[in-house]
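Participant: Here is my input; please provide its structure:
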Amino acid sequence: MLPALAATPGAELAAIASRDPAKAREAAARHGGRPVHGYAELLADDTVDAVYVPLPAALHAPWTEAALLAGKHVLAEKPLTTHAPTTARLLALAHARGLVLMENVLFLHHPQHATVRALLDDGAIGELRSFHAAFCVPPRPATDIRLRPELDGGALWDTGVYPLRAALHLLGTGLRTLGAVLTRTGDHPVDTAGAALLRTPAGAAVHLDFGLDHAYRNTYELHGSHGRIVLDRAFTPPPDHTPRIRLHTPTGTRTLTTPPADQAARTLAAFATAVRHGTPPDDPATLAQATLLDELRATAARTPA
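Facilitator: Next up, the predicted model:
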């Protein structure tokens, strides 16, 4: 995010705050800005217009709220919070104060998904029958923050957001939860794997897989009445990656390419534009995602082991 910020026109890295002064100095020496000891001191700085909150999931809500109350625009890491009513409250607070609050879901700003949506809207695969998405990564070190329950670690909050948000982005916000499973492996105190089944208002099935201890998967597929669309490297393509979208139909397979894109830079540019023009993003998927994440956790808790 910091290199992308340096490349974003109209944005300047003013400061980097850390609980550890040495870490703040080291990061500022590499990326620019002035080092600040503590987040509260940064929020008290009237020369700062906006903040990026990249903290562990459990800290997103309190520091996002503190930033909004300090009059700062906020780009907050996903998930914005781990409780849907809290997400709703923060979105309302930002709206009431005329501030931009944007959840940092980078892949939404990559143009490859617009190509997929256009194929879907144009009927390239007929009527949608099902959507399959997976984001799974290899095992994390035991000390990784994603495995700490007090920081709201776990696969659902970390990798589960990606396939769920892809479904919302491509299929709309009317998804309904049918089932979910969250599991732990080894002696981990948080869920390290999960799967969910949802459906669209039209009855298409939505299959989601996610995990923190898997062979790497980063893909989604849309299956229709007479074809399917497959996209690999769906969520974290490097800036120099040329996306390849495979369209399978009865007449054969066609591969469409889109230009490489830096989705971090595009996200920051969208955020900066919203701040400059005072046009907060009207994205109902942020709250819909939070609501569905709550539903998936509750549903998994009721599922017999």
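
Participant: all contacts plus neighbour counts: C-alpha atoms, from now on.
Facilitator: Fine.

Participant: End to end on stretch 14-25, go ahead and measure it.
Facilitator: One end of stretch 14-25 to the other measures 13 Å (Cα to Cα, to the nearest Å).

Participant: Kindly report the same for stretch 155-167.
Facilitator: Using Cα to Cα, the end-to-end distance of stretch 155-167 comes to 17 Å.

Participant: how about the helices in the chain?
Facilitator: Per DSSP state H, the chain carries helices over the ranges 2-6, 21-31, 39-43, 57-69, 84-97, 112-121, 155-158, 161-171, 263-277, 284-302.

Participant: so can I have a markdown table of those helices showing mean neighbour count and distance to L178?
Facilitator: Formatted as a markdown table, these follow (neighbours: other Cα atoms under 10 Å; distance: least, Cα to Cα, whole Å):
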| stretch | mean neighbour count | distance to L178 |
| --- | --- | --- |
| helix 2-6 | 16 | 39 |
| helix 21-31 | 16 | 45 |
| helix 39-43 | 17 | 41 |
| helix 57-69 | 19 | 26 |
| helix 84-97 | 16 | 19 |
| helix 112-121 | 17 | 24 |
| helix 155-158 | 25 | 16 |
| helix 161-171 | 22 | 14 |
| helix 263-277 | 20 | 32 |
| helix 284-302 | 18 | 8 |
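
Participant: Let's compare: structure for the following, please.
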Amino acid sequence: MPGGRTPLRLGLLGCADIAQRRALPSLARLRDITLTAVASRDAGKAESFARRFGADPVTGYEELLARPDLDAVYIPLPAAMHAPWAGRALEAGLHVLVEKPAAATADEAARLTRLARERQLVLMENFAFVHHRQQQAVRQLLEEGAIGELRSLSAEFAFPPLPETDIRHRPELGGGALLDAGVYPLRAARMFLGDELEVTGATLRVHHEHRVDVAGAALLTGPTGISAQVGFGFVHSYRCGYTLWGSAGRIGLHRAYSAPDDFAPTLTLECDGRTEERRLTPDRQFTTLFRKFAEAISRGDVAGPARDIERQARLVERVATTARRFPL
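Facilitator: Prediction:
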């Protein structure tokens, strides 16, 4: 840990694809955190992950939580399993970094964050994109008045149809586009418009066979009247960005949520009838996320990450309860 302390000992609870492709390679760059053990219900998968990333293999999630040599866990399980296993990890006395959404409902988020506060443990939700330097570049332009006063935001995250067997088509595992893709543009709206957003309208398109939403949109309004329109789904062409529209111009960011470590983002600035494309430097958002997690633990910052989870869950739930549902 910072200041010459012993590195944070982390366990992986669930050998998901996102852990293999993005999270664990990013974690390996840090000296503040060491991957101690990885757990899967499949002994072969645990062994494969452990061999690749230099950790102990564990068969079973409860077995991982019972280990005495862990300080924290990272949970990349399917969405419906996030809150239950995060709760068990907190009860075991472990700090938790959990994939989005940390909770599927506001009540679930409140129970989870209350437990974290009672145990004085850090519970953080993985929205790695907010830590990418490209978001800082956008905020700086806003603060400088590059597009005048902000009037509205539009944000989208969608991608082509998934295989029929994909777990995001399974309602019992927390599937659906809102919880998988929609949470990203909603988090972006909070980032620029604040937490007092009202959902003034929403729609969800529901797949008749899988019984999960596969597309959706929402209109949000902040307390000063600034609006945000968000769209999401997995029956679209690929879109992963947002646009801020001001009184004097527009800022557009492409590949806003899932930029790979070696990807140089492009920011578009439209002002005074001219369009300028700015190539930004690559950044390792997952590495920064893990560093922020370790720093929060070092500072004892329990309240900040918990509060963020509660606010995100309330907004997502308001979209879900407001939405009119239509067949795909």
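
Participant: Could you tell me the TM-score of the two chains?
Facilitator: Here the superposed chains carry a TM-score of 0.96, computed using TM-score structural alignment, normalised by the length of the first structure; 304 aligned residues with a Cα RMSD of 1.5 Å.

Participant: ok, back up a step: can you put the helices of the first structure in CSV and add distance to L106 of the first structure?
Facilitator: Converted to CSV, the helices of the first structure look like this (distance: least, Cα to Cα, whole Å):
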stretch, distance to L106 of the first structure
helix 2-6, 12
helix 21-31, 20
helix 39-43, 24
helix 57-69, 16
helix 84-97, 18
helix 112-121, 12
helix 155-158, 13
helix 161-171, 10
helix 263-277, 6
helix 284-302, 13
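
Participant: List just the one of the ones you listed that sits closest to P201 of the first structure.
Facilitator: Closest to P201 of the first structure of the helices of the first structure is helix 161-171 (Cα to Cα; 9.5 Å).

Participant: what residue of the second structure matches up with E26 of the first structure?
Facilitator: E26 of the first structure maps onto S48 in the second structure, with residues paired by TM-score structural alignment.

Participant: residue furthest from the geometric center of the first structure?
Facilitator: T251 (35.4 Å; Cα atoms, centre = their mean).

Participant: which one of the helices of the first structure lies closest to V137 of the first structure?
Facilitator: So among the helices of the first structure, helix 155-158 is nearest, using Cα to Cα, at 9.6 Å.

Participant: D240 of the first structure pairs with which position in the second structure?
Facilitator: Using TM-score structural alignment, D240 of the first structure sits opposite D262 in the second structure.

Participant: Can you get me a residue count around its match?
Facilitator: D262 of the second structure is flanked by 10 other residues according to other Cα atoms under 10 Å.

Participant: distance of it from A137 of the second structure?
Facilitator: Counting by Cα to Cα - D262 of the second structure and A137 of the second structure are separated by 17 Å.

Participant: for the counterpart of L77 of the second structure in the first structure, what are its contacts?
Facilitator: When the first structure is aligned by TM-score structural alignment, L77 of the second structure is paired with L55. Residues near L55 of the first structure by Cα atoms under 8 Å, 6 or more residues apart in numbering: E77.

Participant: ok, now which ones touch the aligned residue in the first structure for A146 of the second structure?
Facilitator: In the first structure, the residue paired with A146 of the second structure according to TM-score structural alignment is A124. Neighbour list for A124 of the first structure: G227 [criterion: Cα under 8 Å, 6+ apart].

Participant: now with 10 Å?
Facilitator: Contacts of A124 of the first structure were listed using Cα atoms under 10 Å, 6 or more residues apart in numbering, and they are 116, 118, 224-229, 247-249.

Participant: mind giving me JSON lines with those and columns for distance to P260 of the first structure?
Facilitator: As requested, the contacts of A124 of the first structure are exported to JSON lines (distance: Cα to Cα, whole Å):
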{"residue": "V116", "distance to P260 of the first structure": "15"}
{"residue": "A118", "distance to P260 of the first structure": "18"}
{"residue": "G224", "distance to P260 of the first structure": "27"}
{"residue": "S225", "distance to P260 of the first structure": "30"}
{"residue": "H226", "distance to P260 of the first structure": "29"}
{"residue": "G227", "distance to P260 of the first structure": "26"}
{"residue": "R228", "distance to P260 of the first structure": "23"}
{"residue": "I229", "distance to P260 of the first structure": "19"}
{"residue": "L247", "distance to P260 of the first structure": "19"}
{"residue": "H248", "distance to P260 of the first structure": "22"}
{"residue": "T249", "distance to P260 of the first structure": "25"}
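
Participant: Separate out the buried members of those.
Facilitator: With burial judged by 16 or more other Cα atoms under 10 Å, the buried subset of the contacts of A124 of the first structure is 116, 224, 226-229, 247-249.

Participant: Next one: T303 of the first structure from L182 of the first structure, what distance?
Facilitator: 9 Å.

Participant: More neighbours: the two, which one.
Facilitator: Taking other Cα under 10 Å, T303 of the first structure and L182 do not tie; L182 has more neighbours (23 against 11).

Participant: dump the residue contacts of the residue nearest to the spatial centre of the second structure.
Facilitator: The centroid of the second structure falls nearest to F127 when counting by Cα atoms, centre = their mean (2.8 Å). Taking Cα under 10 Å, 6+ apart, we find F127 of the second structure in contact with 98-101, 183-184, 187-188, 257-258, 285-286, 289.

Participant: Map it across to the first structure for me.
Facilitator: Following TM-score structural alignment, the counterpart assigned to F127 of the second structure within the first structure is V105.

Participant: just T105 of the second structure next, same as before
Facilitator: By TM-score structural alignment, T105 of the second structure lines up with H83.

Participant: Please apply the same query to V38 of the second structure.
Facilitator: Matched to the first structure by TM-score structural alignment, V38 of the second structure sits across from I16.

Participant: Look up how far V48 of the first structure lies from that match.
Facilitator: Applying Cα to Cα to I16 of the first structure and V48 of the first structure gives a distance of 11 Å.

Participant: So for those two, which sits in the more crowded spot?
Facilitator: Each of I16 of the first structure and V48 has its neighbours counted (other Cα under 10 Å); I16 has more, 25 against 16.

Participant: my read: that one touches Y39, true?
Facilitator: Yes: proximity of I16 of the first structure to Y39 meets the contact threshold set by Cα atoms under 10 Å, at 8.9 Å.

Participant: residues shared between the contacts of I16 and V48 of the first structure?
Facilitator: L42.

Participant: hmm, back to that, out of the buried ones among the contacts of A124 of the first structure, flag the one nearest to L59 of the first structure.
Facilitator: Set against L59 of the first structure, the nearest of those by Cα to Cα is V116 (34.1 Å).

Participant: Now do that closest one against A261 of the first structure, distance only.
Facilitator: According to Cα to Cα, V116 of the first structure and A261 of the first structure sit 15 Å apart.

Participant: With E295 of the first structure instead?
Facilitator: For E295 of the first structure, the distance to A261 of the first structure - Cα to Cα - is 34 Å.
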